[in-house]
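Undergrad: Provide a 3D model corresponding to the input given below.
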Amino acid sequence: MVLDLRGNGGGAAAPGDAVLAAIWGEQALPALDRRRASASLWRVSDGAIENLQTRRTRIAARYPQELPGFDRLLAGLQAAQRQGQALYRDPLPAAAAGTPPHSGPARIVAITDGACISACLDFMDRLLEGPGVEQVGQPTGADTLYTEVESVPLPSGRATLLLPMQRLQGRQRGALQAYAPRVRLEDTAAVNAWLRREVAAVSLPAGTAP
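TA: Reported below is the predicted structural model:
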């Protein structure tokens, strides 16, 4: 199986979860969570709450399965603000034991480039926990532990500040840590040539050179 993640750019977690479930089954997803963060620490402010409220309609329309967790976070921030707290710690669901992934493809090749960021990196965190997975192409992008920002226009109107409003806690992948490929392939031509060689090596009888 080949998963081409080049140009992904991130987004929501739900599409990646659907891919993993299609490969190994829903029951295997909890077993892939070993690298994920255990909690996120949020800065409590009007701007952070307004930012999340603005996003809620889009999330409800496109990723309704993520709405319960989103609403829990929003309610927690609002409660923390009423209590005068500066920070709110959102505990993420603890990883369950799950069923170790099995009976999927014998070999899974993930093709990456520097555009694999945000949710694409989260997907790689989980994919690489599965059996038979290898990464080729170019290194992924990297992110810090501050994964959500708030836009604050300056009074002059000449610039906008991007202020961190969330920090992950307990994530195995460190800040600015990319995933490096086992085989470095610089462009599409190199990727296609490598894939043809790999397919030919599997298809030809033993001892026959491709």
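Undergrad: only C-alpha atoms for contact and neighbour calcs from this point on.
TA: Noted.
Undergrad: I'd say residue 150 and residue 49 touch.
TA: No. Residue 150 is beyond contact range of residue 49, at 9.6 Å (criterion: C-alpha atoms under 8 Å).
Undergrad: where do the contact lists of those two overlap?
TA: Shared contacts of residue 150 and residue 49 (C-alpha atoms under 8 Å, 6 or more residues apart in numbering): none.
Undergrad: Give me the longest strand you can find in this protein.
TA: strand 160-169 (DSSP state E).
Undergrad: and for it, what are the contacting residues?
TA: Contacts for strand 160-169 (C-alpha under 8 Å, 6+ apart): 37-44, 48, 145-154.
Undergrad: Please generate a structure for the following sequence too, so the two can be compared:
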Amino acid sequence: MKGRIGAAALAFLLASSVASAAPPAERDWSEALARDAQALHDDLAANHPGAVNSLDPGFNANNDRQLKLALERAKSARSYADYFFPLRIYVSSFDDGHLGFGALGNTPNDLRWPGFATRYDGRGRIVVGTSEPESPVPQGAELLSCDGMSASRYAEATLGTMWGRWSLEAQQQRMGAFLFIDESSNLIPKAKECTFAIAGQRKSIPLSWQPLALDRVGPLLNSLQGRRSRDFGERTLPGGIRWLAMPSFDGDPASAAAKALPGMIARARSDRAAMLAAPAIVLDLRGNGGGSSDWSRQLAVALWGEGAEDSLPPGPTVEVDWRASPANLAEIANGYAERRGSEGFSAPVDNWYRSVIAGLGVAVARKQALWRHVDFDASGPSAASSEGKRPTAPALARPVRPIYVLTDSSCASACLDALDRWTALGAIQIGRPTSADTLYMEIRDRTLPSRLTSISVPMKVYRGRKRGSNQPAMPVHRFDGDISDTAALETWVTSLAAARR
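TA: I've put the predicted structure just below:
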């Protein structure tokens, strides 16, 4: 039931790092990189479904190629950065948001910038979003090229290499702010001269890279990305639109989601008639990076009724292949022990855990590489074991007024599952394109031998899921303004609902 993105993006690591925190103690960085790279390789080989997935023939070849490259780089590793960045590039090469890598302490924070930073403007352009007063590149300038590479090619060679999945608009939106915040890795290019469109003129400007204090990074990112903290909440707009904000589907019993969502879902169930009489309902998923898919199932039952999904036209059979390994079995068993009996832990989730533990246990004992689990619902655990049929219930009256699902570039994993589920029932996606995931899901975390970094490794692969690998969900109605501007969004959504009447 874990569907979160594995390692936190650098944006969040930097924003939360303590500037005065000490870097890791010096050690034999060559040995540390070689040892951790080998451990990463071996964990993927032993526990990732891609290693035994006949439909992903390039997985093992890439795993071997990246290990060879990391071991070669280990020969000259002399610093924490020399250790850290080869491992990040190793993981990013798989272009999989669920295969994660991150520091357990500080990242290598030797940051530099040329006095300005950029962002993607939502229309495919890279523009200067903030600039020092003395910088020759003003705010609003459009980046055209750097060192003979087009702006898009330079971004791909730098951020695409470091973070992967650069074909996704959501990834560009989230990470574009780092194009000119250099981490001082010697594995990617650092521009010497860039050309900009400034006041209708093309100007080539040499770049002078200067140290950037860590305590400045958080405010810079907030201004460039429009990042704002988001809270769970329910409110009614003037005119009657009901707005439910759900910035996370975290399944951890101690999380804010686990504290807020049970009450929100219960109120949606008890107040269903009044909610469906509203001009529209907005399910606000901005900032939601995933968690447990069962939250979206429970809300679907509250709004559409217990039998609503059963009444949908039958789609393709969706199944799941789990990598049958002792480590994956232990992960699921530990997760069940931690969550069982907590608030919001539904009977279908309990059944799902028991079904997976039993099936994986048999497969591990038989030394099978994969265990096939018929997953009646691609967006979450089935309501019955793979040996039975899902119980049905009469559907309630369907909503006749729009239910909008508001998304941004953060939406991934269980957030995408929610979107799949709710739009199948008739909800309308609005806002910005989502992030995307591969068919590999359900992560297990592991600390690498150095104890400086950790990885997140998927344990299962979907078969027959309608949404393809790394395929984002595109809004029916796109909002090209500042997606963090709730007041502007409320006005926009009100106009959308009015246009439908």
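Undergrad: TM-score for these two?
TA: Here the TM-score for the pair of chains, by TM-score structural alignment, normalised by the length of the first structure, is 0.82; 202 aligned residues with a C-alpha RMSD of 2.7 Å.
Undergrad: give me the stretch of the second structure that the following helix or strand past the longest strand of the first structure matches.
TA: Going down the chain from strand 160-169 of the first structure, the next helix or strand is strand 183-184, by DSSP states H and E. Counting by TM-score structural alignment, strand 183-184 of the first structure falls onto residues 477-478 of the second structure.
Undergrad: Please apply the same query to stretch 9-24 of the first structure.
TA: Stretch 9-24 of the first structure covers residues 289-304 of the second structure once aligned (TM-score structural alignment).
Undergrad: Report the distance from that stretch to the chain centre.
TA: Distance of stretch 289-304 of the second structure from the chain centroid (C-alpha atoms, centre = their mean, to the nearest Å) equals 17 Å.
Undergrad: cool, and stretch 483-497 of the second structure?
TA: 24 Å.
Undergrad: What of stretch 115-129 of the first structure?
TA: The answer for stretch 115-129 of the first structure is 4 Å, by C-alpha atoms, centre = their mean.
Undergrad: Could you tell me where it falls in the second structure?
TA: Going by TM-score structural alignment: stretch 115-129 of the first structure matches residues 410-424.
Undergrad: Okay, buried residues for the matching stretch please.
TA: 410-422 (16 or more other C-alpha atoms under 10 Å).
Undergrad: hang on, the earlier thing: what's the PyMOL syntax to select whichever of the contacts of strand 160-169 of the first structure are buried?
TA: Command for PyMOL that selects the buried part of the contacts of strand 160-169 of the first structure, burial taken from 16+ other C-alpha under 10 Å:
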select buried, resi 37+38+39+40+41+42+43+44+48+145+146+148+149+150
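Undergrad: just checking, which of the contacts of strand 160-169 of the first structure belong to helices?
TA: residue 48 (DSSP state H).
Undergrad: Could you measure from the residue nearest the centre of the first structure over to residue 78 of the first structure?
TA: Taking C-alpha atoms, centre = their mean, the centroid of the first structure lies closest to residue 122, which sits 2.1 Å from it. Distance from residue 122 of the first structure to residue 78 of the first structure, counting by C-alpha to C-alpha, to the nearest Å: 27 Å.
Undergrad: who touches the alignment partner in the second structure of residue 83 of the first structure in this structure?
TA: Taking TM-score structural alignment, residue 83 of the first structure has residue 366 as its aligned residue in the second structure. Residue 366 of the second structure makes no contacts at all, as judged by C-alpha under 8 Å, 6+ apart.
Undergrad: quick check, residue 389 of the second structure in a helix?
TA: No. Counting by DSSP: H, G, I helix; E, B strand; the rest coil, residue 389 of the second structure is not found in a helix; it is coil.
Undergrad: Number of residues surrounding it?
TA: Using other C-alpha atoms under 10 Å, residue 389 of the second structure is surrounded by 11 other residues.
Undergrad: can you pull the contacts of it?
TA: So residue 389 of the second structure contacts nothing (C-alpha under 8 Å, 6+ apart).
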